[in-house]
Structure formats: C-alpha cells, structure tokens
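K.L.:
Got a predicted structure here, sequence first:
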Amino acid sequence: MNQKLLLEAINQTMPFGKYKGRKLLELPEPYLVWFHKNGFPKGKLGEQLALMYEVKLNGLEGMLRPLLQNQPK
C-alpha cells in the first residue's frame, strides 16, 4: 500500500450527501457498509471510500486517526 495514497484517502473530504464536509476516515461505518453493498462511486473517490471501508472493517481507524490533518487539538 502506498503511504501517500492512504494519507490522501483519510484526509479526503466527503464531497456530497449527508456527511458532506467530513473526512473520509470520520465517516460512520454503517455509511461505508451501505456503499459496499450498493456500490462505491466510480473513480478515485470510490476507491478511497472502499479503502476506508477496509480500514474500518479491520479495526485500523484508531491507528490512523493521528494522521488526520486539521483536527482539533
């Protein structure tokens, strides 16, 4: 896995929907499960959402949370 792509994905902002404006790492797991069942969007965003689904499925969210940019201190 490419570190740059992972950092980019966790810090990507959701561009639409109920969670517009949230970082992809901060999306609730049920939202990502819904995409997994119904299909991720095409392109880079879909790939990033699929990656966040795998991160959450494997319990890696806590390990990646310190890498979020512009988070409150």
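P.N.:
Yep, it's here.

K.L.:
Please count neighbours and contacts with C-alpha atoms only from this point.
P.N.:
Noted.

K.L.:
counting contacts, what elements does the helix ranked longest in the chain pack onto?
P.N.:
Ranked by residue count, the top helix of the chain under DSSP state H comes out as helix 44-57. Counting by 3 or more CA pairs under 8 Å, 6 or more residues apart in numbering; DSSP states H and E, the packing neighbours recorded for helix 44-57 are helix 3-11, helix 29-38.

K.L.:
before we go on, here's another structure to hold up against the first:
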Amino acid sequence: MNSQDLKKLVTFAMPFGRYKGRVIADLPGHYLNWFAREGFPNGELGRLLALMQEIDHNGLKPLLDPLRK
C-alpha cells in the first residue's frame, strides 16, 4: 500500500456490479466481505477492494474523511 492508494479509495468508482459508479470507499461492508470470501478481482481494482475491506473490517473508515475534500 502507498499513500496514493488511500486517495484512490475515495475517487475510484466501482466499474461493474450492483454498486457500479459508487466510489470504493462508499461500498457497504457486506459487499466488501463478499469479495473477501469469494475472491477479489485481479489487478488494481482487487488490490483496492482488499485494502478497503481491511479498513472497513477494522473500523478505520473515518480515516478517509480528510481525503474526500
């Protein structure tokens, strides 16, 4: 992980599925947990989803608030 990954969480939109168009930081925990169980996609998207799942699971979502500005 690098500092740019955190910024991408609040700017990178989900490209497919039920939450298409929603930024990764705003995805619901149950959706992130589903990916954790079933497998994250390959590439940057999967890496960002895994990072967001870890942040959400550990209750650290408020740390992303300053990056939204």
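P.N.:
Sure, I can see it. Not measured: the values here are computed from a predicted model.

K.L.:
re the thing from before, quick one, which of the helices and strands packed on helix 44-57 of the first structure gets closest to Gly21 of the first structure.
P.N.:
helix 3-11 (10.8 Å; CA to CA).

K.L.:
with the second structure superposed, average distance for that closest one?
P.N.:
Here the mean offset of helix 3-11 of the first structure against the second structure after fitting is 1.7 Å, by mean CA distance after the TM-score superposition for the first structure.

K.L.:
Could you report the neighbour count for Met1 of the second structure?
P.N.:
8 (other CA atoms under 10 Å).

K.L.:
Arg37 of the second structure too?
P.N.:
Using other CA under 10 Å, Arg37 of the second structure has 9 other residues around it.

K.L.:
Could you dump the helices and strands packed on helix 44-57 of the first structure into TSV with distance to Lys44 of the first structure added?
P.N.:
Below are these laid out as TSV (distance: least, CA to CA, whole Å):
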stretch	distance to Lys44 of the first structure
helix 3-11	9
helix 29-38	14
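
K.L.:
Quick one: closest of those to Glu61 of the first structure.
P.N.:
Of all these, helix 3-11 comes closest under CA to CA, at 9.4 Å.

K.L.:
contacting residues for the residue most central in space within the first structure?
P.N.:
Nearest to the mean C-alpha position of the first structure, by CA atoms, centre = their mean, lies Leu24 at 3.0 Å. If you count contacts by CA atoms under 8 Å, 6 or more residues apart in numbering, Leu24 of the first structure has them with Ala9, Ile10, Asn11, Gln12, Thr13, Met14, Gln48, Leu49, Met52.
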